[in-house]
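>>> kindly return the folded structure for what I paste below:
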Amino acid sequence: MPKVDLDAINRNILRQVQDDGRITNQELSDRVGLSPSPCLRRLKQLEGEGVITRYVALVDPQMVGLGVTAFVRVRLDQQDDRHLAAFEDAVTGFSEVMECYLMTGDADYQLRVLVESLNAFEDFLRFKLTKIAGVAQVTTSFALRPVVYKTALPL
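Predicted coordinates:
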């Protein structure tokens, strides 16, 4: 996807909605120095161009009982398109997998997994992840606590 050229006002709009996705158009226009109509037009254009893809609420995992964060590196026994696609299709369906990246280096994939307990992680590992055809090696590190966690892009 090509990069979209953003002027200073559009960057400011993006910073503001990344900070507060529920900001009113009036408050947004005040913060970026535009009247409400052109501000709303710019916001809708950013949405239409796919720069803003969606709005979400950030939920504290601890508060909903998901206190264990695991970073899982997975190596497949074969890295052809068929095996990569099969793995990606499988992990897409696992609610525990919050992020999955195709990687370079000693692992083929890196996953961020959230579960409620170590027992739940063991079940995820034994009954889901290692059941995917082609998984050759799994290495897990558990997060002790987050130090930096950002959702806003540095614009």
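
>>> from here on, just use CA atoms for contacts and neighbour counts.
Fine.

>>> now do the SS call for the residue nearest the centre of the chain.
Nearest to the mean C-alpha position of the chain, by C-alpha atoms, centre = their mean, lies residue 99 at 5.4 Å. With DSSP: H, G, I helix; E, B strand; the rest coil as the basis, residue 99 sits in strand.

>>> the structure of the following sequence is requested for comparison with the preceding one:
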Amino acid sequence: MKDIDRLDRKILRALQKEGRLSNLELADRVSLSPTATAERVKRLTREGYITGYSALLSPEKLGRNLLVFVQVKLDRTTPDVFDAFAAAVKRSDDVMECHMVAGGFDYLVKARVAGMEAYRQFLSEVILPLPGVRETHTYAVMEEIKGTGYIPV
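Sure thing, here's the model as predicted:
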């Protein structure tokens, strides 16, 4: 991959803040012609700098008010257990993110559910039956201070 320049960074920043910009609006914001802007966006996408677009949804409006983080410790850390765990997590719509981490536990799972009753069901039906799970610790979010997917460019 080649290095990206100042204009590429401006494009990435603009699209990260407002992914629905038309090419004309984007070109205006970064002071380029629409043709040059479109070509840069195509190249940035082709080279993997832009991986997709999505809408940000309201968890409250959709009845997903409870955000939880679950630390998961496995009973053994072998490639087959890691693979089985990852495949099972990917099948759950409640899991928003799952990260293998270094430290005192193996995975950190971020999930959004309707409430505490839904969380108990999620824990017993999704997390605990996952391959190799030995122990979990749950942290329910009382207040979200900052939530962003923004990456400094």
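
>>> now the TM-score, please.
Aligned and superposed, the two chains score 0.97 in TM-score terms (TM-score structural alignment, normalised by the length of the second structure); 153 aligned residues with a C-alpha RMSD of 1.0 Å.

>>> gap between the residue nearest to the centre of the first structure and residue 57 of the first structure?
According to C-alpha to C-alpha, to the nearest Å, residue 99 of the first structure stands 17 Å off from residue 57 of the first structure.

>>> also residue 113 of the first structure?
19 Å.

>>> more neighbours, those two?
More crowded of residue 113 of the first structure and residue 57, by other C-alpha atoms under 10 Å: residue 113, with 22 against 8.

>>> give me the range in the second structure that stretch 14-31 of the first structure lines up against.
Alignment of stretch 14-31 of the first structure against the second structure: residues 12-29, by TM-score structural alignment.

>>> for that stretch, give me every contacting residue.
With C-alpha atoms under 8 Å, 6 or more residues apart in numbering as the test, stretch 12-29 of the second structure has contacts from 11, 33, 34, 37, 38, 50, 53, 54, 150, 152, 153.

>>> now that stretch: buried residues?
By neighbour count on 16 or more other C-alpha atoms under 10 Å, the buried set for stretch 12-29 of the second structure is 12, 13, 14, 15, 16, 23, 26, 27.

>>> ok, back up a step: which residues touch the residue nearest to the centre of the first structure?
111, 112, 113.

>>> quick one: map it onto the second structure.
Aligning on TM-score structural alignment places residue 99 of the first structure opposite residue 97 in the second structure.

>>> now residue 119 of the first structure
In the second structure, the residue matched to residue 119 of the first structure (TM-score structural alignment) is residue 117.

>>> name the nearest residue to the residue of the second structure most remote from its centre, ignoring sequence neighbours.
For the second structure, the largest distance from the centre (C-alpha atoms, centre = their mean) belongs to residue 33, which lies 32.4 Å off. Setting aside the residues directly before and after it, residue 33 of the second structure is nearest to residue 27 in space (C-alpha to C-alpha, 6 or more residues apart in numbering), at 5.8 Å.

>>> tell me where the first structure has strands.
For the first structure, the strands defined by DSSP state E cover 68-76, 97-102, 109-115, 135-142.

>>> quick one: the third one to the second structure mean distance?
Here the mean offset of strand 109-115 of the first structure against the second structure after fitting is 0.3 Å, by mean C-alpha distance after the TM-score superposition for the first structure.

>>> now that strand and strand 68-76, what's the angle there?
Counting by axes from the mean of the first three to the mean of the last three C-alpha atoms, to 10 degrees, strand 109-115 of the first structure lies at 150 degrees to strand 68-76.

>>> got it, and the last one?
Inter-element angle recorded for strand 135-142 of the first structure and strand 68-76: 160 degrees (by the same axes, to 10 degrees).

>>> would you check the span in the second structure matched by strand 135-142 of the first structure?
Here strand 135-142 of the first structure aligns to the second structure at residues 133-140, judged by TM-score structural alignment.

>>> how much does the matching stretch stray from the first structure?
After superposition onto the first structure, stretch 133-140 of the second structure sits on average 0.4 Å from its aligned residues (mean C-alpha distance after the TM-score superposition for the first structure).
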